[in-house]
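Chemist: Sequence plus predicted model, see below.
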Amino acid sequence: MKTTAARAKNVEAAIHSAEIEGLRISNATLTDADAYVAGTIDSTELVDRVRTRYGLS
């Protein structure tokens, strides 16, 4: 299992990558990312939430 620091680093990199591409990260997605970093949801749940939010599930 990844540590909180590793999760935070991965989320930061993903957000940075999206912003470089000109994308805006919604507050809801940032909230979900925070839950992932805190360990209250896993990566599968994070992806599921984001996909559902944007009608991709």
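Modeler: Sure, I can see it. Worth saying up front: this structure is predicted, and the values here are computed from it rather than measured. Numbers count the residues shown, from 1 in each chain.
Chemist: C-alpha from now on. contacts and neighbour counts both.
Modeler: Fine.
Chemist: Please identify the helix or strand for the residue nearest the centre of the chain.
Modeler: By C-alpha atoms, centre = their mean, the mean C-alpha position of the chain lies nearest to residue 33, the distance being 3.7 Å. Applying DSSP states H and E as the criterion places residue 33 in helix 27-38.
Chemist: adding another structure so you can compare the two:
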Amino acid sequence: MDTGTSTIATTAAERELRVAEAIHSGEMEGLPVTAAGRQDAQEYVAGRIDSDELVARARARYGLD
């Protein structure tokens, strides 16, 4: 059954590049990434969590649920 969503598989290298770009972008805007945020990012890079979980953790950390 098609739910209208698709999952695009990414490699660890692609995830690592995306994380590095996001961290750089945030830092250029004056938004440093906390140690907890970096740990979550490494979980994402390693493939232990997906991008939805990464965002959910960040939102929960800052009370944006």
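Modeler: In hand now; what should we look at? Just so it is clear, the model here is predicted, and its values are computed rather than measured.
Chemist: Once they're superposed, tell me the TM-score.
Modeler: Aligned and superposed, the two chains score 0.98 in TM-score terms (TM-score structural alignment, normalised by the length of structure 1); 57 aligned residues with a C-alpha RMSD of 0.3 Å.
Chemist: returning to that earlier point: what residues in structure 2 pair up with the helix holding residue 33 of structure 1?
Modeler: Using TM-score structural alignment, the residues of structure 2 aligned to helix 27-38 of structure 1 are 35-46.
Chemist: Please work out which residues outside that stretch touch it.
Modeler: 12, 13, 15, 16, 19, 49, 50, 51, 54, 57, 58 (C-alpha atoms under 8 Å, 6 or more residues apart in numbering).
Chemist: Excluding chain neighbours, give the residue nearest to the third one in space.
Modeler: For residue 15 of structure 2, the nearest residue in space outside its immediate sequence neighbours is residue 45; the separation is 5.1 Å by C-alpha to C-alpha, 6 or more residues apart in numbering.
Chemist: okay, now that neighbour: neighbour count?
Modeler: Residues near residue 45 of structure 2, counting by other C-alpha atoms under 10 Å, number 22.
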